[in-house]
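Chemist: Okay, predicted coordinates and the sequence, questions at the end:
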Amino acid sequence: MTLPLTSPASTVVFADLDDTLFQTLRKLPGADPATLTPMTVDSRGQPHSHATPAQMALLDLLAAPHVTLVPVTGRDAAAMARVTLPLRSWRVLDHGLTILTPAGTPDPEWAAQVRAQLAPLQEPLRAGTGAIAPHAARLGARLTSHAAHGTPFMTVLKHPDADPAVLAELQDRLEAAHGPDHPLRVIANANNVSLLPRHLGKAAAVRYLLGTHLSGAALTLGLGDSVSDLPFMDECDFALTPRRGQLMRTLRALTLPQR
């Protein structure tokens, strides 16, 4: 299933989904509902996330015959099943811990690599989760553990009101305990704070696909909205980010000298 060098479908786009190709109505204040296209459903089957006209225009471009669209998402299989966007190629789920083949089955080689690398991370993950749990409870945040291939790999902290002060305190506490040399890292956005493997994630999954099944790509594009998407976008020839996303806000805040 490797993409041949001579294939006309030689452009591969690795794209984050939420807040890149679609978002919830809460993040579209003032938008005319008549102009939006439902892209996901909730657990009751009701429309949940929507694409704007600009996002639909982008999706039209990505639907061209010479383009292979590969979602690179934090969604697990159940959440991915609620995405109505037609996806026919490889899919990267669980923040990179799971790769599904075009047939929808886990790639066995990648799964074996992930299980081997997760084994030594179990104790650090338990320790980090245990240390933050009482602070999460005190602040009214919900703590959940996520697993891939039957093995825990991530702890997620959410606040019911997405209180920025609560999330900031939890992020600060986690980052203080998980420095750059720690095997676990912290990622955060407006909705949650997560603790997950430092060297096993979206970027590693994209590198694996580019080195194996998609090695014939003449052009690769990386699409993402978050700072945490930057490593996998950096694996691609070019990067594209929404103008209102976390990554663009971070870039606009930089004051680097012109040289």
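Modeler: Done, it's in. Residues are numbered from 1 along each chain as shown.
Chemist: rest of the way, CA atoms for contacts and neighbours
Modeler: Fine.
Chemist: For my notes, confirm G222 occurs in a strand.
Modeler: Yes. Using DSSP: H, G, I helix; E, B strand; the rest coil, the assignment for G222 is a strand.
Chemist: show me what contacts it?
Modeler: By CA atoms under 8 Å, 6 or more residues apart in numbering, the contact list for G222 reads V13, F14, A15, F232, M233, D234, E235, C236, D237, F238, A239, L240.
Chemist: got the contact list for the longest helix anywhere in the chain?
Modeler: Assignment by DSSP state H gives helix 122-139 as the longest helix of the chain. Helix 122-139 is contacted by residues 142-143, 152-155, 157, 166, 170, 173-174, 177, 183-184, 195-196 when judged by CA under 8 Å, 6+ apart.
Chemist: mind redoing it with 10 Å?
Modeler: 118, 140-145, 151-159, 163, 165-167, 169-171, 173-174, 177-178, 182-184, 195-197 (CA atoms under 10 Å, 6 or more residues apart in numbering).
Chemist: which parts of it are buried?
Modeler: Counting neighbours by 16 or more other CA atoms under 10 Å, one finds that the buried residues in helix 122-139 are L125, G128, T129, I132, A133, A136.
Chemist: take the one below as the second:
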Amino acid sequence: MTAAPWQSGGTVAFADLDDTLFQTLRKLPGTDPATLTPMTVNTLGQPHSHATPAQTALLELLEGGHVTLIPVTGRDAQAMRRVTLPFRSWQVMDHGLTILTPDGQPDAEWAAQVTAHLHPLQDALHAGTDAITAPAARLGARLTRHAAHGLPFMTVLKHPDADPQVLADLQDRWDAAHGPDSPLRVIANANNVSLLPRHLGKAAAVRYLLDTHLRGAALTLGLGDSVSDLDFMNECDFAVTPRRGQLMRTLRGLTLPQR
């Protein structure tokens, strides 16, 4: 399976990867492994994440429709190299802070915009990280800092047992310190709670591509599984989400009146 290169007037699909186009076996209990298609490898080169028959059919549908498939992922360059699904167009990585051209080089204009935005946020990012370090250690959570273009941009918390109560407690602490007026925001899905810039991210990267390199698209699709994907999906004409994803679970929980 390959993705069609960009052609003006064509269709573009911006797709989150993990838990949208593939997932680990842990999230596929009871599934016959023989029906799955490996899509990523681990650091030892062994199959790690897999696509279900439905996900494989979706990818084949996009390919058959000559759709330009652009990943929009939180993965960094190292993690992207472990994805075996080939991409031939633009790539959005680092939660939107890095955009690669079809030649595999960082988009210089976007990188300049990102670094200009990140520099003033460094004190806030450091303070937010420092404030959570001791509580995270006390609760057994692992803290990881991530950088893009040589600058820290995100702190991620994980728990070795994916303890929801621990993660919820840490998220509450961050949420209390980073309200709507904060330059930082908190996102959470699966076993991750992350602190990152409010006005940089997947949506800003998709908007940049549509306003510059991908102008003239006849149709745009946004594929994602989590609530944090909703912003970039909203930049597209149509949104597609897996039925067991965080976003669909959230929608099913709404009790809005029918009018």
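Modeler: Thanks, I have it. Since we're looking at a predicted model, the values are computed, not measured.
Chemist: picking that back up, the longest helix of the first structure vs the second structure, mean deviation?
Modeler: Averaged over the aligned pairs, helix 122-139 of the first structure sits 0.4 Å from the second structure after superposition, using mean CA distance after the TM-score superposition for the first structure.
Chemist: Just want the angle from the helix or strand following that helix to helix 122-139.
Modeler: Going down the chain from helix 122-139 of the first structure, the next helix or strand is strand 142-148, by DSSP states H and E. Computed by axes from the mean of the first three to the mean of the last three CA atoms, to 10 degrees, the angle separating strand 142-148 of the first structure from helix 122-139 equals 160 degrees.
Chemist: which of the residues in strand 142-148 of the first structure are buried?
Modeler: Neighbour-count burial for strand 142-148 of the first structure [16+ other CA under 10 Å]: L143, A148.
Chemist: in the superposition, what's the average offset of it relative to the second structure?
Modeler: Looks like 0.3 Å for strand 142-148 of the first structure (mean CA distance after the TM-score superposition for the first structure).
Chemist: same for that strand, what does it pack against?
Modeler: Applying 3 or more CA pairs under 10 Å, 6 or more residues apart in numbering; DSSP states H and E, we find strand 142-148 of the first structure packed against helix 108-118, helix 122-139, strand 151-158, strand 192-197.
Chemist: TSV for the ones you listed, including distance to L254 of the first structure?
Modeler: Shown next, in TSV, are those (distance: least, CA to CA, whole Å):
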stretch	distance to L254 of the first structure
helix 108-118	35
helix 122-139	31
strand 151-158	28
strand 192-197	23
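Chemist: Of all those, which one comes closest to R252 of the first structure?
Modeler: Closest approach to R252 of the first structure among those is made by strand 192-197 (22.4 Å; CA to CA).
Chemist: What helices and strands are in contact with the closest one?
Modeler: For strand 192-197 of the first structure, the packing partners by 3+ CA pairs under 10 Å, 6+ apart come out as helix 122-139, strand 142-148, strand 151-158, helix 164-177, strand 184-188.
Chemist: gap between the longest helix of the first structure and the chain center?
Modeler: Centroid separation for helix 122-139 of the first structure versus its chain: 23 Å, with CA atoms, centre = their mean, to the nearest Å.
Chemist: quick one: it to strand 192-197, angle?
Modeler: Angle between the axes of helix 122-139 of the first structure and strand 192-197 is 170 degrees (criterion: the same axes, to 10 degrees).
Chemist: Tell me who's in contact with the residue nearest the centre of the first structure.
Modeler: Centroid-nearest residue in the first structure, with CA atoms, centre = their mean: T73, separated by 3.3 Å. Shown in contact with T73 of the first structure (CA under 10 Å, 6+ apart): 14-18, 80, 91-98, 202, 224, 229.
Chemist: For A190 of the first structure, see how far away it is.
Modeler: Using CA to CA, to the nearest Å, we find T73 of the first structure at a distance of 16 Å from A190 of the first structure.
Chemist: before we move on, what about A103 of the first structure?
Modeler: For A103 of the first structure, the distance to A190 of the first structure (CA to CA) stands at 34 Å.
Chemist: who touches the closest residue to F153 of the first structure other than its chain neighbours in this structure?
Modeler: What sits nearest to F153 of the first structure in space, not counting adjacent residues and going by CA to CA, 6 or more residues apart in numbering, is A147, at 5.4 Å. A147 of the first structure makes contacts with D76, D94, L97, F153, M154, T155, as judged by CA under 10 Å, 6+ apart.
Chemist: Contacts only, for the nearest residue to the fifth one once chain neighbours are set aside.
Modeler: Sequence neighbours aside, L196 is the residue nearest to M154 of the first structure in space, at 4.6 Å (criterion: CA to CA, 6+ apart). Listed by CA under 10 Å, 6+ apart, the contact set of L196 of the first structure reads 95, 121, 125, 146, 152-156, 183-187.
Chemist: what does L196 of the first structure align to in the second structure?
Modeler: In the second structure, the residue matched to L196 of the first structure (TM-score structural alignment) is L196.
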